[in-house]
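K.L.:
Provided below for reference: sequence and predicted model.
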Amino acid sequence: MSPLPVTPLLFRHVRVAQIFGANTDVGKSIFATALCLASQRAEEEVHYLKPVSTGPDHEADEGHIHRFAPGVHASTLVQYGEAVSPHLAAARSGRAIPSDAQLVYDTHAHIQRIAAAPHRKASALYLETAGGVHSPTPAGGSFAHALRPLRLPTLLVGSCALGGISTTLSAYDALTLAGHDVRAILLFCDAMGGGGSAAGAAAAWGNAEYLIKWGAENSLPVFGLAGPRGHGAWGAPPDRLSDAQQDVRHLAAYYDGLVSGRGAEAGPAETPKGVSAVVKLLREEHEARIRDLDSMAQRTVDQCWWPFTQHTLTRGPRDVNVIDSANGDFFSVYDGAANGAADGSLLRPLLDGSASWWTQCLGHSDAGIARAAARAAARFGHVIFPNSTNLPALRLTEALLGTARESKAEGGGGERSLASLKAEDAPGSGWADRVFFSDDGSTGMEVGIKMAIASAALRYAPPRASSATLERTSRAREKGSAGGSRAAEEWQVLGLKGSYHGDTIGAMDACEPSTYSQAVHWYRGRGAWLDPPAVSIIDGEPTITLPGGEKRRYASLSSVYDVEERMRTDELWRRYTTELRAWLEGLVLVEGRRFGALIIEPLVLGAGGMIFVDPLFQRALIDVVRGAEDLFSLSEPPLKDAKVGAHSDGSRDAHEWRGLPVIFDEVFTGLWRLGHSTPAKILRTPPDISCLAKILTGGLVPMAVTLASRSIFSTFNQSENKADALLHGHSYTAHPVGCQVAFEAIARISQMQKRSELWREAQSDWSSSDGERETLHSPSHAPVWSFWSRAAVQRLSRARRVDSAMALGCVLALSIRDDAGSGSGYTSTASVDIVSKLRSARARLGGGGSGGGVTFDIHARPLGNVVYLMCSLNTPELVRREAENALIGALEA
């Protein structure tokens, strides 16, 4: 991935196209020259660019353009003297080898300079690649992947040689899979060989006829092109003549015919108007693309219904981000007014500061993730899962449970190995026994709640009385009856205020009344929720703020998150456990409520405002709930002489759930989002049920999994009656594409965890103080760290407009002081101006002090008075540092 936000290029006045070849020696340079000539005849100012060229200078393609298309502005960025593959030529040259990122950045800058120069008329630029689609770059990468950030309209030069049909279609598939927009295929017709080869005048193989028909069936223009070879013959370029001057005249005549075509005399597979027809198509598609982008915002406003959006606040098309594509951490956003850019760029980079609603972890359009999806789509599509299995689903299951095993059969065919994933790094390692698949986080939580409530009901629900008994005791069970008994209450959940588990009805009912739920007429909050103490950095100091406003300062962030040490030494542990037990007794003994689950978002309440909950409090809540079986086992509120605490579970399996089933909603916080494979590593206790989604599939496709312990699974597995089963499912359960992509993502992340220099540098940054360093490698404590720099978080925490700052893993969050009195929470407008400034931040990367480089803005979504930024697990350090600087600038402006 490029460390610089190189945006695809689109200009009104400069039309750009890149030329790939299906293989070497298919005629790329011939077609590039013909395209330049055709554009000149169309009265365009023409530019030609060869990023990398190999071979002697006098044979360079740039010189060929100058000779046969005078007036074309031709350039080469890197020239190697040896006529071999670029990676070999670079290695043998003795010169510094440009990285793929630097190569594409230099290419981008060259095109920008051309676009910024004065133009008297419409212009065209043709970029010719080296070799075939996946020919190596000087650094050894693939040209197709290296140039993907530019995402230029692409012409593929096919092969007219024997085997050329397969070669051409394979190249087309490779370009499409790499994310390129192939506009047309060009190839010579009526001859085999090409590119000036000696075999150019041999017999035809029918490649053009076949590919033209294939193109018509697949809505892709295919041009069969030919020029005069002499003696009335038309076809591929003629063989080189020994007389240099005669050879130049002969080839010039060939170009003239190749550009113009031979009209009515053209053969059945031949394009009558020659290469001029290709230029006409490119010009028309260029104009159509801009018209389409111009209209997309208004068409969307008129026809789409956005989530979490008040449409009346969208004033017009200028309020809509028209995302043309995405790559790495950046959107490529259309700006029809060009925003005053000197080069007239219609596309600009916009940092995806919310990680596209927290889904991204490896960056957009990742090549490995795309290949994984394509493999599964081509092999399976979708297949039914009940009483069935498929390899992607099974391998993902084993990866999540920590039971993955290697086999030669599983490791071949491009499949990634999980050799680098330790069993203890699996989110379900040591506690989970089963994986249930669903569609997204909300539905994953729905099934988790079903699992938990059913398990609690099986253990705690009183035996069903006969109808006669129910009739006889009905008056005594009414609310307010003299007997002190009341009708059986519905099952409820315990949780934290500020929680959010999704927008399906059951998930909503598991949360307190809020902006999200109060307008839903079916909503009825079924639970009891606590105000949690929060962790943040205030004026540079790690601080725990208790619900009443009391603040506790700590020496380091690591000491705050060293849960087991605080259980021994922090006075808050006794306070928490005492108050939580009293709270539970009030709910059950006084109010007579019945509970079936404890649900928490471990460590961070995301949608509730990026509230970093004191981990000691969450651990205390879990332990108190698990130790309160004496309360939850009561089927009715006790009379005055009732004994509490008589229940004993001494014979119970050590891994069986206790008290209430504990559900971890890890949709947002799981899978390394906070620096660890699961927040349970910090809380030092596992759940009984957990739900994972969002970055589970690397941000590519929607899918969720609900992990459950054996004791939860056994609730539904005690008879042969189908009605006792977990009657929950989704049509796309265990979707093979999602499973394959998730497996790839987990394998990639596990490798980064061990090998990534970015991770090591970030961990070192947060362990640089004595207090942090002491616990970095402590076996009893999972260290806390962030990709966001400690110095920046400290500075932000001291900013005048900031109440507090906090960072863990990928997340950086600021609580903005509300000077206007709009309140706090989701409806606050305190952060609106900060977000607005970020969207015109003009953060700069590269270029030094000369004013060069690339500028980008930042797309962020506020959570009331909270501004947050979210990076991927591989966001380059340069991008993170500039985003921090932009945020500091927005606050201090």
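P.N.:
Here it is on my side, so go on. Residues are numbered from 1 along each chain as shown.
K.L.:
alpha carbons only for contacts and neighbour counts from here, please
P.N.:
Noted.
K.L.:
can you give me the strands for the stretch 551-700 of the chain?
P.N.:
Taking DSSP state E, counting those that start in this stretch as the criterion, the stretch 551-700 of the chain carries its strands at 551-553, 594-600, 604-605, 611-612, 662-665, 689-692.
K.L.:
helices or strands up against the fourth one?
P.N.:
In other words, strand 611-612. Helices and strands touching strand 611-612, by 3 or more Cα pairs under 8 Å, 6 or more residues apart in numbering; DSSP states H and E, are strand 534-538, strand 604-605.
K.L.:
second structure for comparison follows:
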Amino acid sequence: MNKAYLWHPFTQMKDYNNSDPLIIERGEGIKLYDIQGRSYYDGFSSVWLNVHGHNVPELNQAITDQLGRVAHSTLLGMANIPAIELAEKLVEIAPKGLNKVFYSDSGATGVEIAIKMAFQYWHNLGLQGKKTFITMKQAYHGDTIGAVSVGAIPLYHDVFQPMLFPSHVIPYPYAYRHKDGAAGAMEDTLTALRVLLETRSDEIAALIVEPIVQGAGGIIVMPPGCLREMAALCRKHDVLLIADEVATGFGRTGAMFACDLEGVSPDLMVVGKGLTGGYLPVAATLATDEVYGAFYADYGEQKTFFHGHSFTGNPLGCAVALASLKLFKERNMLEGVIAKSSFVEQKLAALKERPHVGEIRQQGLMIGVELVRDKGSREPYDWADRIGVRAAARARELGMLTRPLGHVVVFIPPLASTEDELDSMTDILAASIVDVTEGGSTT
């Protein structure tokens, strides 16, 4: 029935239908179990969003308790208790100045909201000429049309080009491929942004950025200070800064939000994925009072933000998000991520010396291992080699699930993983890479 009826996202169905499909039946802790009863470590947090593990009693109970009250009530012109309480909590933990919360149901829709807010913000202020956006090379912000318009991964986005609005694209500070390393890459990025803002800020509404770590582009980590300098340039030239924290938020990078690592307070911030601990589809776009104020007017002025989703602020999702944030505090999750990140870095140190490992990129518990055909020349594998796919398949055989980004093998475990569990998962990660790139050699 799976092959007969389901069309899977980001999946070539011809390949899938010729494979042995994995069908998950249940989860417990950081493991998932298929219909044959086989267990697997969840080595990519079920697409980067699981925080506390699966089947967590406190999170289950939060949903059950709310289900006994009301499962859904719209936010269009009314409110519900969990949505109000979660908004207050998000403002409390967000970077300073983000005081208003607009809910949606996925990271992409949250980005779509941020883009529309930024556009209409300037429109409401009478500056209709500020209507374009800046994004970064290899950026990924979701799959709705607006989010794709500010995306810049050719494989995902080029086919839709005739449907999109144009964006300015500046280089991402990719130290690995720059002849002068991190400093040179950062300077190229800042120079490109500076020139663009100095010459065209009158037409630019906002810069959108994945703060500190570029996710789908290959787990690329910004040089220290780059985000801070980008934010300062935006402020100087009166351009809004949108921080897409969908992948990086809620402890994943070692801080509650990646922006916190450099003390950056954006004008708009999008969160999702880990917001509910990985349980239910809830996202949010946070805005400053200044942005909110541009929409706050008499009814007849027609400055209302005409946007919404049927399940916006769903009480079940907001209730489990509140329970997840409570566990963050009770279990000192952020401190734990810092210690676990160091442990993982040490465990993977030896893997850096393998002949087909070009680079291991890490920030917190976001790790990408880039595989190359030749370490000396940095020659990449061909797409047809399917090296990342093969490494992920081998990891599955060894008992861990992950999903590659091209030639980059991703390791993004649940934040609740213990050191013993991380020890086992990193062993599987290393073995799977060695097996597919060196023909099974372990020495």
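P.N.:
That came through fine. Being a predicted model, the structure only gives us computed values, none of them experimental.
K.L.:
that older thread, which one of the strands of the stretch 551-700 of structure 1 lies nearest to residue 227 of structure 1?
P.N.:
Judged by Cα to Cα, the one of the strands of the stretch 551-700 of structure 1 that comes nearest to residue 227 of structure 1 is strand 689-692, at 60.1 Å.
K.L.:
so which bit of structure 2 is that closest one matched to?
P.N.:
Mapped onto structure 2 using TM-score structural alignment, strand 689-692 of structure 1 spans residues 268-271.
K.L.:
likewise stretch 115-134 of structure 1?
P.N.:
The aligned range for stretch 115-134 of structure 1 in structure 2 is empty, by TM-score structural alignment.
K.L.:
closest one to residue 17 of structure 1 among the helices and strands packed on strand 611-612 of structure 1?
P.N.:
Residue 17 of structure 1 sits nearest to strand 604-605 of all those, at 46.5 Å, using Cα to Cα.
K.L.:
for the stretch 301-443 of structure 2, what spans make up the helices?
P.N.:
Using DSSP state H, counting those that start in this stretch, the helices of the stretch 301-443 of structure 2 run over 315-330, 333-348, 387-398, 419-438.
K.L.:
out of those helices, nearest to residue 140 of structure 2?
P.N.:
It is, among the helices of the stretch 301-443 of structure 2 and with distance given as Cα to Cα, helix 387-398, at 19.1 Å.
K.L.:
how far does the closest one sit from its chain's centre?
P.N.:
Chain-centre distance of helix 387-398 of structure 2: 22 Å, with Cα atoms, centre = their mean, to the nearest Å.
K.L.:
tell me how many other residues surround the aligned partner of residue 662 of structure 1 in structure 2.
P.N.:
With TM-score structural alignment as the criterion, residue 662 of structure 1 lines up with residue 241 in structure 2. Neighbour count of residue 241 of structure 2, defined by other Cα atoms under 10 Å: 26.
K.L.:
please name the residues that touch residue 241 of structure 2.
P.N.:
206-209, 231, 234, 266-268 (Cα atoms under 8 Å, 6 or more residues apart in numbering).
K.L.:
want to throw those residues into JSON lines with distance to residue 182 of structure 2?
P.N.:
Listed next are the contacts of residue 241 of structure 2 as JSON lines, based on distance: Cα to Cα, whole Å:
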{"residue": "206", "distance to residue 182 of structure 2": "25"}
{"residue": "207", "distance to residue 182 of structure 2": "21"}
{"residue": "208", "distance to residue 182 of structure 2": "21"}
{"residue": "209", "distance to residue 182 of structure 2": "18"}
{"residue": "231", "distance to residue 182 of structure 2": "18"}
{"residue": "234", "distance to residue 182 of structure 2": "21"}
{"residue": "266", "distance to residue 182 of structure 2": "24"}
{"residue": "267", "distance to residue 182 of structure 2": "27"}
{"residue": "268", "distance to residue 182 of structure 2": "27"}
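K.L.:
please consider this matter closed, and thank you.
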